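Engineer: Build me a model from this:
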Amino acid sequence: MILLAIAVCEIAFWVAIVAGLAARYLFRAPRTGAALLVLAPVIDGVLLVLVAVDLLGGGTASWQHGLAALYIGISIAYGKRMVAWADARFAHRFANGPAPARLNGRAYTAKCWGDVLRTGAAAAIAAGILGGLILLVGDSSRTDALLPFFRILAVVFGIDFVWALSYTIWPKKASAEQPTPAS
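Structural biologist: Here you go, the predicted model:
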C-alpha cells in the first residue's frame, strides 16, 4: 500500500506543479497557479500521515516506509528548486521568458555545493522522519527495516559531496556553442 501511496503522491506532486504553471502562464491566472503550487508540500504531508497511520495501525515497517521517508526529505529539501526549474522552462516556452542558463565554471561549482547543502537537509529531514517513526511505533521488531536507511542517507550525502568536490577541483567547461556566463 505504501509503495502505491508514494507513486500516487509523486504523480500528484508533478500534476500540482504542471497545473499551477499552466494556470500561471497559459490561463493568466497567477493566484490559481500559486494555490496549485502550494499543494505540492501538502502532498508530502499526506504521504507522511499515510505512513504513520499504517505503522500505528499495526503494520510492520518495510523498505517502502523507508523509501517514503527518503521521498519526503528530498521533496521538501529540493521542492522549491524543482518548482523553479520547471517555472523557468515553462516561462521560456509559454511566456517568452529567457532561456534557462547552462552553468559552468564557478557558477556550476557553486550550484553543486548548494546541492550538497540541500542533500544534507534532505538527509536530515528523512533521518528525522525515520527516527520519529521508530519512536512512534516503539517496537524495534516492527521497525528494524528502517535502520539501513540511515546508512543509505550517509552514502547519498557522501556521493553528492564527492561530486561537488570533483567540480571544485576540475570545473565544468563551457561547450563550444555556449557563451560563458559571468562568474
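
Engineer: going forward, measure contacts between C-alpha atoms and count neighbours the same way
Structural biologist: Will do.

Engineer: what sits against His65?
Structural biologist: 2, 51, 146 (C-alpha atoms under 8 Å, 6 or more residues apart in numbering).

Engineer: Mind checking which of these are in helices?
Structural biologist: The members of these that map onto helices under DSSP state H are 2, 51.

Engineer: Which one of the contacts of His65 sits in the busiest neighbourhood?
Structural biologist: Val51 (24 neighbours; other C-alpha atoms under 10 Å).

Engineer: and Thr60, which of the three is it?
Structural biologist: What DSSP: H, G, I helix; E, B strand; the rest coil gives for Thr60 is coil.

Engineer: In contact with it, which residues?
Structural biologist: 142-143.

Engineer: hmm, 10 Å instead?
Structural biologist: 54, 137, 139-145 (C-alpha atoms under 10 Å, 6 or more residues apart in numbering).

Engineer: quick one on the thing from earlier: redo the contacts of His65 as TSV? Include distance to Arg89.
Structural biologist: Below are the contacts of His65 laid out as TSV (distance: C-alpha to C-alpha, whole Å):
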residue	distance to Arg89
Ile2	32
Val51	33
Leu146	37
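
Engineer: Another sequence for comparison is provided below:
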Amino acid sequence: MKRLGIALLMATPIVDVLLLIATVMDLQRGATASLVHGIAAIYIGASIAYGHQMIAWADRYFLYWFKGGENPRSRKVYGSEHASRERGGWYRHLLAWCIGSLFLLAMIWWIGDAERTAAFFNLIRVWGIILGIDFIISFSYTLWPRKVPVKKMK
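Structural biologist: Down below sits the predicted model:
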C-alpha cells in the first residue's frame, strides 16, 4: 500500500505539468483565456502548497476506513495553538497564490496578448481579495484567540 501512495505522490507533478502544457497549447492555438484555463494555474499552486498535506490526510483516512486504523479526526485546538494553525494555513494559501499567480503571469507573458489573457489578471485580483479575507480571518485568532467552550451543567 505504501508503494501505491509513493507512486501517486510521484505522479502528481507529472499531471501538473501535463495540465499546464495542455492549457498553454490551447491558448497558443488562439483560444481566449477563461476561468477554466486559470484553474490549471490555481490547481498547480494548490497542489504544490498543499500536496503533501492532502496526501497525508488521504493516507490517514484510508487507513481508518479500510485498515481499521485510529480515527484521524484531529482534536479541537484552542488559544495560541489554534492561532498558530490558522496562520500556518494562511501561509500555505499565500504560497499557493504566489505559485499560481506566477504561472498565470508567465502564461500572460507567453501569449503576449492582453485582451486574450484579461481573465488571468482578473483571476489574480479576485484570488488576491480572497487571500486578503483569509488573512483577516486567520490572523484575527492571534488577537482574539478561540476560547475553550464552557460546558453548561444541567
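
Engineer: which of the contacts of His65 of the first structure map to contacts in the second structure?
Structural biologist: Retained in the second structure by both residues aligned by TM-score structural alignment, their matches' C-alpha atoms under 8 Å are the following of those: Val51.

Engineer: Tell me which residue of the second structure matches up with Val51 of the first structure.
Structural biologist: Matched across to the second structure, Val51 of the first structure falls on Thr23, judged by TM-score structural alignment.

Engineer: just Leu136 of the first structure next, same as before
Structural biologist: That one, Leu136 of the first structure, aligns with Trp110 by TM-score structural alignment.

Engineer: what about its match, helix or strand, and which?
Structural biologist: helix 79-111 (DSSP states H and E).

Engineer: Please give me every residue in contact with Asp44 of the first structure.
Structural biologist: 6, 9-10, 12-13, 50, 68-69, 71-73, 75-76.

Engineer: Among those residues, which one sits closest to Ile129 of the first structure?
Structural biologist: The closest of the contacts of Asp44 of the first structure to Ile129 of the first structure turns out to be Ala69 (C-alpha to C-alpha; 6.0 Å).

Engineer: list the contacts for that closest one?
Structural biologist: Listed by C-alpha under 10 Å, 6+ apart, the contact set of Ala69 of the first structure reads 6, 44, 47-48, 51, 63, 75, 122-123, 125-131, 133, 146, 149.

Engineer: try 8 Å this time
Structural biologist: 48, 126-127, 129-130.

Engineer: What does it correspond to in the second structure?
Structural biologist: So, by TM-score structural alignment, Ala69 of the first structure is matched to Ala41.

Engineer: can you tell me the helix or strand for that match?
Structural biologist: Assigned by DSSP H and E, Ala41 of the second structure falls in helix 35-67.

Engineer: ok, average deviation of that helix from the first structure?
Structural biologist: Following the fit onto the first structure, the mean deviation recorded for helix 35-67 of the second structure is 1.8 Å by mean C-alpha distance after the TM-score superposition for the first structure.

Engineer: returning to what we had before: which one of the contacts of Thr60 of the first structure is nearest to Pro98 of the first structure?
Structural biologist: Nearest to Pro98 of the first structure out of those is Asp54 (C-alpha to C-alpha; 45.8 Å).

Engineer: could you measure that closest one against Ile2 of the first structure, distance?
Structural biologist: 8 Å (C-alpha to C-alpha, to the nearest Å).

Engineer: next one: Lys172 of the first structure
Structural biologist: According to C-alpha to C-alpha, Lys172 of the first structure stands 40 Å off from Ile2 of the first structure.

Engineer: ok, the nearest residue to Ser34 of the second structure once chain neighbours are set aside - contacts?
Structural biologist: Closest residue to Ser34 of the second structure apart from its sequence neighbours, by C-alpha to C-alpha, 6 or more residues apart in numbering: Ala119 at 5.6 Å. By C-alpha under 8 Å, 6+ apart, the contact set of Ala119 of the second structure is 33-35, 38.

Engineer: try Gly89 of the second structure
Structural biologist: Each residue near Gly89 of the second structure by C-alpha under 8 Å, 6+ apart is listed here: Ser138.

Engineer: do the same with Arg81 of the first structure
Structural biologist: By C-alpha under 8 Å, 6+ apart, Arg81 of the first structure has no neighbours at all.

Engineer: Which position in the second structure pairs with it?
Structural biologist: So Arg81 of the first structure corresponds to Gln53, using TM-score structural alignment.
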